[in-house]
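In: following is a predicted model, sequence given first.
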Amino acid sequence: MSRRGWIIGVLLVVGLAVAGWWGARDADEEPLQPTSTGPMGTQAVVDVLDELGADVDVDREVADDVDAALLLADDLERAEREALEGAVQAGATLLVTDPGSELAAEMETDVAVPGGGVTLQPSPDCPVAAFDGIGGVRASGFPFEPDDGEVGCFPVDGGPWLVVSPEGEGRVVSVGSSEWLVNSQLTRADHAALAVAILLPGDEARVTVLPPGELALEGEGMGIDGVLPLVPGWVWALLAQVVVAALVVIGWRARRLGRPVSEPQPVDLPGSELVVAVGELLQVSGSAAHAARRLRADTATQLRQRLGLAPDAPPRELAAAAVAAGADPDQAERAFVAPEPEQDAELLRLARDLEDVRAAVEGHAPALT
């Protein structure tokens, strides 16, 4: 195999490896999934509760004797919602991180917490004892409009970001987003402490975490900053393969490997020899008119620039300007206006007239810069 073949093969292997790695990481980056270890997953919440002694179930079916439940995104079927409501009525605590859920408190739709979040602290008059010692939460999403009997904590512009609503023997805790619970955010501020304070009412509590379905991830109000976290991993893998393929083509076509290839070069003639060769060709052709046109064109180009005329100024205008600059009128007429010569003697006289006019103009007219 040639050296180029080895290089292309190595690049293809690297590209396939990158694409495979990127595709594999997609399985761990399902947004809000309690079984996902990616930055937008929520398995860290499950692990924290489990380490503190809770009996954690990841299931969309909620038992009647459950102590607490976490609803990350509300796409529940009617039977699932009724079972969850029954557990709350029986005394369970429900944490709803989807502000648009039917189970959450009334949302303030005219105000939203700025993207990226703001640091919130419990209000001094918050009567929830479980929140004592919570220093701050980096929150985003939406505030709520508490009704009578509901308790609001963590105030932001427009209303509280967290609302506790009594329901039968239990309570529903509504928060403005789920972003603070994802794996990449749980260790910041007091996010983990707040989750434990809500979901772990006592030792050996039974907690159910409801995984969101596909429909929930298409809705709004989850607090996910931007759409990039929702792009499937196979799209990134495809883009990676396209980039690798482009690099392979560039590396293949950019340079040829191996010894330099000699190529025929044009004949290199000195400038003086080129002038002599052109003159000899003109002499052999015997065309006085052709030589006259070249002499007039070269001299006219020089004098138009020196006299400040336009590059396409007509010959008669050029002759008049040369006379004004000191040239002989008859010579200027013969140099630029008279018919082209047909004999060598006439060509010689034209060359003298052109030289005299040029010398007269350059001797009197100032050079233009």
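Out: Nice, thanks for sending it over. Note that the structure is predicted; figures quoted are calculated from it, not measured.
In: hey, let's count contacts and neighbours off CA atoms from now on
Out: Will do.
In: can you show me the helices along the stretch 151-300 of the chain?
Out: Under the criterion DSSP state H, counting those that start in this stretch, helices of the stretch 151-300 of the chain are mapped to 191-199, 233-254, 271-285, 288-307.
In: so for residue 106, which of those sits nearest?
Out: helix 191-199 (19.5 Å; C-alpha to C-alpha).
In: ok, the spatially closest residue to residue 184 that is not a sequence neighbour - contacts?
Out: Leaving aside its chain neighbours, residue 184 sits nearest to residue 39 (4.7 Å; criterion: C-alpha to C-alpha, 6 or more residues apart in numbering). For residue 39, the contacting residues are 29, 182, 183, 184, by C-alpha atoms under 8 Å, 6 or more residues apart in numbering.
In: most neighbours among the residues you listed, please name it.
Out: Highest neighbour count within those, by other C-alpha atoms under 10 Å: residue 182, with 25 neighbours.
In: below is structure B, check it against A:
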Amino acid sequence: MSASSNGRPLDPGSADPDGTMALARLVRAHGVTVTATNDPAETANEPDPADVTIVLAHPQRASRQALDRLAQLAGQGSDVVLLEPDATVVDALGLPVTVTGRVPSGTPSPQCQLSEATTAGAVTLGGRSAFRATGPDAAELTMCYPVESASVLVVVPAPRAPGRPREAAGPGRFVLIGNAGFMTNDRLDEQGSAALAIGLLNRHRTLSWVTPQLGAPDAVARRGLLDLLPDRVPLACLQLGLAAVVLALWRGRRLGPPVPEPLPVVVRAAETVEGRGRLYAAAQARDLAAAVL
């Protein structure tokens, strides 16, 4: 895997704080072959699906066909790790979970029997989306790191692929991570972040890290310009709108019909005529002055 300087978030070739180059190197140090690609279709060329872990960053950028292929690989024994999937991705894969909204950040303990999580212990998670189990298959799910009433990490066993012999290795699994920040270069050394990330990614001898390109025409969740704005922009616009309303109400108190008021002083009529005349002269309003005269 060659290093890259493109600086994309969650890119294993990026040394930026939000990249994952440090994690890729740690996984390689554990004897795992790490490859990186921008094309999810390249996962179809895996020679041994039962011995590969596929990480899909920004899964909403992948096509439905690519997600279907990943589901097939999971049924053949692959681990498919989805980093921050949204509701469209979960629905396209037919997983028995629902995606919640933003949950508060925290450092929860695993509270599950997943070996990778129990080894890592507490990890700083939350701050983004989380998951809740739904449907009749909810009992088969492993829900880890609860934040409020949802879990930030969920393991969903994949159904066995049709025609796969029973004596072969068991089916793979989907690993849903609601906030992948603990995998980045900036936060990999916090609490049990490194232990959890390495434990999830070194179960097989091959790791394929897929980062689809932004703006793919066949993406399962196509986003418009407003969707690309940071989360704080709508809040800032709302605050500016409220400020404009308050300003309009404050200024509106000065509007209304004229109200006659007694003058606090007596002004001679000659001074008033002279003042008006000077105003007409300054404005060169000859026609108006002649009409008044």
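Out: Good, I have the coordinates. Keep in mind that this is a model prediction, so the values were computed, not measured.
In: quantify their similarity with the TM-score.
Out: Overlay of the two chains. TM-score (TM-score structural alignment, normalised by the length of structure 2): 0.59; 198 aligned residues with a C-alpha RMSD of 3.1 Å.
In: which of the contacts of residue 39 of structure 1 does structure 2 keep?
Out: Shared with structure 2 under both residues aligned by TM-score structural alignment, their matches' C-alpha atoms under 8 Å, the contacts from the contacts of residue 39 of structure 1 are 182, 183, 184.
In: and those, which is closest to residue 70 of structure 1?
Out: When these are ranked by distance to residue 70 of structure 1 (C-alpha to C-alpha), residue 182 comes first, at 12.8 Å.
In: could you measure from the residue lying closest to that closest one once chain neighbours are set aside over to residue 33 of structure 1?
Out: Distances taken as C-alpha to C-alpha, 6+ apart place residue 42 nearest to residue 182 of structure 1, at 4.7 Å, with adjacent residues excluded. Distance, residue 42 of structure 1 to residue 33 of structure 1, using C-alpha to C-alpha, to the nearest Å: 6 Å.
In: for the two, work out which one has more neighbours and name it.
Out: The neighbour count for residue 42 of structure 1 versus residue 33, taken as other C-alpha under 10 Å, is higher for residue 42 (30 against 23).
In: show me which strand runs longest in structure 2.
Out: strand 150-157 (DSSP state E).
In: mean distance between that strand and structure 1 after superposition?
Out: For strand 150-157 of structure 2, the mean deviation from structure 1 after alignment is 1.1 Å (mean C-alpha distance after the TM-score superposition for structure 1).
In: in structure 1, what residues pair with that strand?
Out: Aligned by TM-score structural alignment, strand 150-157 of structure 2 falls on residues 159-166 of structure 1.
In: from residue 41 of structure 1, how far off is the spatially most central residue of structure 1?
Out: Compute the mean C-alpha point of structure 1, and by C-alpha atoms, centre = their mean the closest residue is residue 228, 11.5 Å away. According to C-alpha to C-alpha, residue 228 of structure 1 stands 14 Å off from residue 41 of structure 1.
In: how about residue 213 of structure 1?
Out: As judged by C-alpha to C-alpha, residue 213 of structure 1 and residue 41 of structure 1 stand 13 Å apart.
In: before we move on, the earlier item: ok, which of the helices of the stretch 151-300 of structure 1 comes nearest residue 7 of structure 1?
Out: Among the helices of the stretch 151-300 of structure 1, the nearest to residue 7 of structure 1 by C-alpha to C-alpha is helix 233-254 (8.6 Å).
In: packing partners for the closest one?
Out: Where contact means 3 or more C-alpha pairs under 8 Å, 6 or more residues apart in numbering; DSSP states H and E, helix 233-254 of structure 1 is packed against helix 3-25.
In: what's the mean deviation for the helix or strand following the helix it packs on versus structure 2?
Out: Following helix 3-25 of structure 1 in sequence order, the next helix or strand is helix 43-51 (DSSP states H and E). Compared with structure 2 after the fit, helix 43-51 of structure 1 shows a mean deviation of 1.6 Å (mean C-alpha distance after the TM-score superposition for structure 1).
In: so helix 43-51 of structure 1 matches what in structure 2?
Out: Under TM-score structural alignment, helix 43-51 of structure 1 corresponds to residues 21-29 of structure 2.
In: before we move on, what about stretch 278-298 of structure 1?
Out: Using TM-score structural alignment, stretch 278-298 of structure 1 lines up with nothing in structure 2.
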